[in-house]
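Visitor: Got a predicted structure plus its sequence, pasted below:
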Amino acid sequence: MKKREEKNRILILGGSGFIGNGLYKELHSYFDVHCTYCQQHGAFSENQIFHKFCVEEDSMFLLLNEIKPTVIISAINGEFKSQFETHKEIVNYALLNDGCAVLYISSVEVFNGKSSHPSYENDTTFSEKATGKFKISVEKLLLETIPQQTAILRLPIVLGINSPEILHLRQCIRHKAAFEVFPNLVITTTTINKVCQQIHYIINQSLRGIFHLASNDMVHHEDLFREITSKMGDKMPIFKSVFTSNEDKYNAIIPKKNKLPDSHQITVSQVIEECSLNEEIISIK
């Protein structure tokens, strides 16, 4: 029987998204979990623990004071300026509630200006793209204002049997359509199930700091999806190779300083195994 940890009231911002909804499913049996959603959806609007919140329109201050969370997990999307204002309100709430932890879902994008080697937790962030620059700004806000209450959770490409990339791959296989792969791009990866398990552990252990929730090893983007496809069966999509340079480029984050226990780590081969489960198994689950 699952033990419920009532001491933590968790608010997941972006609970209707792929990452946020995975976290809700992982955590709601153990904690008092509340989530936000933006787009109208009957299943969410009728659920009392899902709260309508649109980052461009609504006040985070009012929601925080209504729910009074002890853990805030930010997996929210939306216009960057509005998102940043929302995170400033989160900081103000945390400053007034020093027992409140803030877990920010960041990504490998904070290093996309560095492509000559993989990146570790304490490496200096640098991005040439808008998404990466924005995530760097939120990381900086949290680490400079509430460092003792902050966990930065950087993710690589997150796969799984129901992830957007694997669903797209299955569609391309079914219709013999083109699926883009990048032969010279070296990446790390993980699965939604592993990420949710890791974040559950981080909450239970009250861990703070910067975490790279990625595989311990690397793989070329093309090799990863070719191996997943070959394990799914005999049918193939049309692999469209996209070359962005003549040499290998890295879009990889690796855990080094803040490694979680072995049971909470993952390898590329484990990601491939989980993603290549056949559809009969998926329907049974």
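Guide: On my side now, so go ahead.
Visitor: From here on, just use CA atoms for contacts and neighbour counts.
Guide: Noted.
Visitor: What are the boundaries of the strands in this protein?
Guide: Assigned by DSSP state E, the strands in the chain fall at 5-13, 31-37, 50-52, 71-74, 101-107, 150-155, 157-159, 178-181, 185-187, 189-191, 209-212, 219-220, 238-241, 249-251.
Visitor: okay, those in a markdown table with mean neighbour count and distance to Ile266 next?
Guide: What follows is these, written out as a markdown table (neighbours: other C-alpha atoms under 10 Å; distance: least, C-alpha to C-alpha, whole Å):
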| stretch | mean neighbour count | distance to Ile266 |
| --- | --- | --- |
| strand 5-13 | 19 | 24 |
| strand 31-37 | 21 | 25 |
| strand 50-52 | 20 | 31 |
| strand 71-74 | 22 | 22 |
| strand 101-107 | 24 | 17 |
| strand 150-155 | 25 | 13 |
| strand 157-159 | 20 | 12 |
| strand 178-181 | 18 | 22 |
| strand 185-187 | 23 | 14 |
| strand 189-191 | 26 | 7 |
| strand 209-212 | 23 | 12 |
| strand 219-220 | 18 | 13 |
| strand 238-241 | 15 | 26 |
| strand 249-251 | 23 | 18 |
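Visitor: try this one side by side with the last:
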Amino acid sequence: MHNILILGGSGLVGTAIINELNKYDKFQVYSTYFQNPVPLNQDRSFKLNIEDPDNISILLNTLKPHSIVSCLRGDFNKQLILHIKVAEYLMENGGTLYFFSTTNVFDNDLSKTHYEDDLPNSHSDYGQYKIACEKRMTEILHDNVCILRLPQVWGKSSPRMNELLNSLHNNKDIVVYPKLFHNTNTDVMIAKQLCYIINNNLKGIFHLVPEDIINYKDFYYELITGLGFKNAKIKNNFDEEGYFALLSKRNNEFPRQLRFTNKSVINYLIN
């Protein structure tokens, strides 16, 4: 049995990953939560307090995971300390870390889309934290860390979708950026892509993104109209412009059913 520990299993992506991994008999899936146990995995769900540095060490030595997936949120400095402990455990005991990162590692350069081999360049605290994690994890684990950078993540019941629907139902302004290009993914697709990466022992950096980019306003307009709202209050913000977007040189490593477009994200969300 292959033990997999999901750090941050109660979040949107973590929950989808647990649901997907549970389809495989060869995986024993454990997860952590901060406030609410993971419904799909309650008997193998453990409270994790990143304020207590010993908490993660006890958990690792008890569960003895072969693979660890990190979808954690929280204080950046404390997360970094925790991730270093995780990496050192895997270095000493063997295993792979699958670390979810973000488009924000490139948020200081919106002049172009960015690929896996581009040098990260961030001005935000969030982006700089993720860069620091990527660097330290790679220094400790070398080829035994897989970095998975995400675009804007949606789900049918995600906080982002719920916020949009709430604004639409209450006739609130929907702020969009007509000069900005970005791309998207869904919780369900991310989980399927991760399972494929684990099952095929793929390594390195992956941008888990569509095969295209889309104008920010166009994406929201198509999604909103697809949801049946014809008179939404769209408010343009022209302050942000450029390419807050990732593309991938590794899409061809996935089978056809795990390759997609922004339009297919919209179709999934409205159906």
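Guide: Looks like it came in fine. Here the structure is a predicted model, which means the values were calculated and not measured.
Visitor: rewinding a little: quick one: closest of the strands of the first structure to Pro261 of the first structure.
Guide: strand 209-212 (12.6 Å; C-alpha to C-alpha).
Visitor: What about the alignment partner in the first structure of Glu51 of the second structure, how many residues nearby?
Guide: Superposed on the first structure with TM-score structural alignment, Glu51 of the second structure falls opposite Glu56. For Glu56 of the first structure, the count of nearby residues is 15 (other C-alpha atoms under 10 Å).
Visitor: Look up how far Thr86 of the first structure lies from Glu56 of the first structure.
Guide: 9 Å (C-alpha to C-alpha, to the nearest Å).
Visitor: Also Asp123 of the first structure?
Guide: 26 Å.
Visitor: out of these two, which sits in the more crowded spot?
Guide: Set Asp123 of the first structure next to Thr86 and count neighbours by other C-alpha under 10 Å: Thr86 wins out with 20 against 9.
Visitor: Isn't that one up against Met60?
Guide: Yes - using C-alpha atoms under 8 Å, Thr86 of the first structure is in contact with Met60, at 6.0 Å.
Visitor: Tell me where the stretch 51-200 of the second structure has helices.
Guide: Here the stretch 51-200 of the second structure has its helices, by DSSP state H, counting those that start in this stretch, at 53-63, 76-93, 125-141, 159-169, 187-199.
Visitor: burial count for the aligned partner of Pro151 of the second structure in the first structure?
Guide: In the first structure, Pro151 of the second structure lines up with Pro156, judged by TM-score structural alignment. When neighbours are counted by other C-alpha under 10 Å, Pro156 of the first structure registers 22.
Visitor: show me the contacts for Pro156 of the first structure.
Guide: By C-alpha atoms under 8 Å, 6 or more residues apart in numbering, the residues touching Pro156 of the first structure are 107-108, 187-190, 213-214, 252-253.
Visitor: and the gap between it and Lys114 of the first structure?
Guide: With the distance defined as C-alpha to C-alpha, Pro156 of the first structure ends up 15 Å from Lys114 of the first structure.
Visitor: Format the strands of the first structure as CSV; extra columns: distance to Leu23 of the first structure.
Guide: As requested, the strands of the first structure are arranged in CSV below (distance: least, C-alpha to C-alpha, whole Å):
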stretch, distance to Leu23 of the first structure
strand 5-13, 8
strand 31-37, 10
strand 50-52, 13
strand 71-74, 9
strand 101-107, 11
strand 150-155, 13
strand 157-159, 13
strand 178-181, 28
strand 185-187, 24
strand 189-191, 12
strand 209-212, 17
strand 219-220, 26
strand 238-241, 32
strand 249-251, 25
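Visitor: counterpart of Asn200 of the second structure in the first structure?
Guide: For Asn200 of the second structure, the aligned position in the first structure is Gln205, judged by TM-score structural alignment.
Visitor: Check Val209 of the second structure too.
Guide: Matched across to the first structure, Val209 of the second structure falls on Ala214, judged by TM-score structural alignment.
Visitor: Looks like that match contacts Ile187 (just checking).
Guide: No - between Ala214 of the first structure and Ile187 there is no contact under C-alpha under 8 Å: 9.6 Å.
Visitor: what's the burial count for Glu165 of the first structure?
Guide: Residues lying near Glu165 of the first structure (other C-alpha under 10 Å) number 16.
Visitor: which residues sit in contact with it?
Guide: By C-alpha under 8 Å, 6+ apart, the contact list for Glu165 of the first structure reads Leu159.
Visitor: Now check the second structure for the residue matching it.
Guide: In the second structure, Glu165 of the first structure lands on Arg160 (TM-score structural alignment).
Visitor: And Ile105 of the first structure, what's its match in the second structure?
Guide: Using TM-score structural alignment, the partner of Ile105 of the first structure in the second structure is Phe100.
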